[in-house]
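[1] sharing a model that was predicted from the sequence below.
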Amino acid sequence: MSSSTPDAGESRHDDPPTAPVGRRRKQRVSMADVARLAGVSSQTVSRVANGHSSVVESTRDQVLEAMRTLGYRPNSAARALKYGEFRTIGVILFSLSSTGNSRTLEAIATHAAAEGYAITLIPVAARTQDHVQGAFTRLGELAVDAVIVIMEAHLLDTVSFTLPPDVHVVMVDSDAGDRYSVVDTDQADGARQAVQHLLNLGHRTVWHVAGPAESFAAERRTAAWRKVLESAGREVPPVRRGDWSSESGYRIGLELADEPSCTAVFAANDQMAVGLLRAFGEKGRRVPADVSVVGFDDVPGTAAWFVPPLTTVHQDFAEVGRRCVQGALDQIRGGRHPAPGTTLVPTRLVVRQSTAPPPTGSE
């Protein structure tokens, strides 16, 4: 009796010879079955299953149709044994509720799929050391070739992580560039553009609604805001801190509306900016005639439709996601871990109707 090893991607499980009649497990479709129906070799089916580009389009369509007809499902474990990879990237993150996280995750999933990779989402239930450590520990139990981490790197400073030795890592929105490969939006330059725009319009100073203190993105935007004002010799107003929500922007806006010297505000994200717009409107402060407002994010289909349309800093989330996936694939394909460092994705100011020169006679 001859024996053979299934091709990578084959999904055959033979029935146990002693299985009772009527209780035998259903035999799964094999790569050879697909090859027979498609009229091609098993090697061609393997190439199609593994996403190789060397198969002509008409043959690929023929094989894919046979797979659909037979209900063939590639065996990722067998493929991993043959090719040394699972073609899966893990993504660790805290929350999908924030604009940045959800848009970045969407971009990562899109670019990973285009490269023939799936993503495995590993959420962190709470911002505690135990939960963060638990997420990293799970990596050793999951079939992933690389991991992209989207979280507040403050926690990385206080937790001793043990990463699986063969898993490649890319960080997002982090100051951990001294230890890992990091991809981030150029937060500081975006904030600089926003504040400088308001000063160039003639405002004496710029108030700031900051994000949460534990956020590195918020921290960098606040530091850049302060630096621009200090470099220009302008008064630095007290920071008003929100939590990224429109509600927090609204609450702070009600307070700022009673500050006669407040003619310009830089909000650390668009959601807090829209809260400001509502608060100023309710208090009779016209935007931009009485007070100018600049946000940060430029979420597609959102910022341009506020009343008035919001001047804001555009973040290229799609490019951040693309560079994360590319960085992970470079590590996987090169079989190496890159030197630590940070790659910054440029930002740009999008000027709309929420900013204008200060009112005549303003202090």
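    Perfect, thanks for sending it. Quantities reported herein were computed from a predicted structural model and do not represent experimental measurements. Numbering: from 1, shown residues only.
[2] from here on, just use CA atoms for contacts and neighbour counts.
    Fine.
[3] show me where the stretch 1-150 of the chain has helices.
    31-38, 42-49, 57-70, 76-83, 99-114, 129-139 (DSSP state H, counting those that start in this stretch).
[4] can you redo those helices as TSV with distance to Leu93?
    Output for those, formatted as TSV (distance: least, Cα to Cα, whole Å):
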stretch	distance to Leu93
helix 31-38	37
helix 42-49	30
helix 57-70	34
helix 76-83	25
helix 99-114	8
helix 129-139	9
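[5] ok, structure two:
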Amino acid sequence: MAAQTPSSGSSRVAMADVARRAGVSAQTVSRVANGYQGVHPATREKVMEAMRELQYRPNSAARALKRGHFRTMGIITFTLTTYGNIRTVDAIAAAAADAGYATTLLPVRTPTRRSVDRAFSRLEELAVDAVIVIMETPLRDSAQLVLPPGVPAVVVDADHGAGTYGIDADQVAGARKATEHLLSLGHRTVWHIAGPEESHAARRREAAWRATLEAAGREVPEPVRGDWSAHSGYRAGLLLPTGQDCTAVFCANDQMALGLYRALRRSGRSIPEDVSVVGFDNISDADAYDPPLTTIDQDFAELGRECVREVLEQLRDPGSPSRRPVVRTRLVLRDSTAGPQCGVS
């Protein structure tokens, strides 16, 4: 007699139901469900077919308790409105998937320690093995982020406290390369459209731009501040001086550089004949700007891989020392930079 299929009104299909349908032991079903080797291929296929017929779904929570982990990483982020954060989340999710982990995303609307603590608690309820925090701005109510004890965690894009695992792209080297490139072309100085004052990345890029000019003995103009958007880059571009007082601009991101393009054209200036422009991020459309934008490339894929490597290392060895790897940045040369056309010594 054929095994009975549990009716739609019965309780959830159990492992014993699958075992009866496949004609094997519950232990064999358990081994197949948990991905263990050593099950004969024909037997494995019988079990899988029974699972499909009965629409059996292994209890992931029970398997996690048995194994001691859930194969899931949590991501806490303060905003998903910036290009860098979106690319970082995508890179972490891709790297986690490659390592056999799912990801759970939890945005924190208000960057306070209390909000982050609540986010950690929520992720623990959702059963994650580790947490990656993308911390673009400082906490409003605390000098440093304090991570809950016993939770494998990595912090991205932050001023890291002692004992924390922190990862960031090399913002300093990137901004230095951008500024040095413009100086090497013969420009007397480099103006800067900075990102938001509260942004860790914006502060690092601005500080490196300033230090590079000072090291070269050049005048340091007052930076003009934007909010990462193209519109703010446009507004900032209208505030820049005209003529030979401003022949080179380093923008803290590519979107603001796009806004600067519009502002320069509105004032009758050409790129790069009158003003050379360098951005930061190397967004996918940067080579479609007119002219294509010289920019600093961040290796977001490697940033994601480093985040996942770090939390996996903590899971393997909870006592491992904290590391702070820095992901490289590189200058991508395109057509938006050239030497000054006249009158520059």
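    Perfect, I can see it now. Fair warning: this is a prediction, and the values are worked out from it, not measured in the lab.
[6] circling back to that earlier point, any idea which of the helices of the stretch 1-150 of structure 1 gets closest to Gly341 of structure 1?
    Among these, the nearest to Gly341 of structure 1 by Cα to Cα is helix 99-114 (19.5 Å).
[7] that closest one aligns to what range in structure 2?
    Alignment note (TM-score structural alignment): helix 99-114 of structure 1 is matched to residues 83-98 of structure 2.
[8] could you do stretch 209-226 of structure 1 as well?
    So stretch 209-226 of structure 1 sits over residues 193-210 in structure 2, by TM-score structural alignment.
[9] which part of structure 2 lines up with the helix or strand where Ala273 of structure 1 lies?
    In this assignment (DSSP states H and E), Ala273 of structure 1 forms part of helix 270-282. Across structure 2, the stretch matching helix 270-282 of structure 1 (TM-score structural alignment) is residues 254-266.
[10] can you list contacts of the matching stretch?
    193, 226, 228-238, 251, 270-271, 277-283, 286, 289, 295 (Cα atoms under 8 Å, 6 or more residues apart in numbering).
[11] in PyMOL, how would I select the buried members of those?
    Those of the contacts of stretch 254-266 of structure 2 that count as buried under 16 or more other Cα atoms under 10 Å are selected in PyMOL with:
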select buried, resi 193+226+228+229+230+231+232+233+234+235+236+237+238+251+271+277+278+279+280+281+282+283+286+295
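[12] so which of the contacts of stretch 254-266 of structure 2 are in strands?
    The strands, defined by DSSP state E, take in Ile193, Cys251, Val277, Val278, Gly279, Phe280, Asp281, Thr295 from these.
[13] Ala173 of structure 2: which of the residues you listed is nearest?
    For these, the nearest to Ala173 of structure 2 is Phe280 (11.6 Å; Cα to Cα).
[14] aligned against structure 1, show me the partner of the closest one.
    That one, Phe280 of structure 2, aligns with Phe296 by TM-score structural alignment.
[15] surely its match and Thr312 touch.
    Yes - in this structure Phe296 of structure 1 lies within contact range of Thr312 using Cα atoms under 8 Å: 5.0 Å.
[16] end-to-end on stretch 258-272 of structure 2?
    One end of stretch 258-272 of structure 2 to the other measures 14 Å (Cα to Cα, to the nearest Å).
[17] mind listing what's buried along that stretch?
    So stretch 258-272 of structure 2, judged by 16+ other Cα under 10 Å, has buried residues Leu258, Gly259, Leu260, Tyr261, Arg262, Ala263, Leu264, Arg269, Ile271, Pro272.
[18] check the offset of that stretch from the chain's centre.
    Centre-to-centre, stretch 258-272 of structure 2 and its host chain are 30 Å apart (Cα atoms, centre = their mean, to the nearest Å).
[19] how many other residues sit next to Gly39 of structure 1?
    13 (other Cα atoms under 10 Å).
[20] how near is Leu37 of structure 1 to Ile122 of structure 1?
    For Leu37 of structure 1, the distance to Ile122 of structure 1 - Cα to Cα - is 39 Å.
[21] neighbour count winner among the two?
    Each of Leu37 of structure 1 and Ile122 has its neighbours counted (other Cα under 10 Å); Ile122 has more, 19 against 15.
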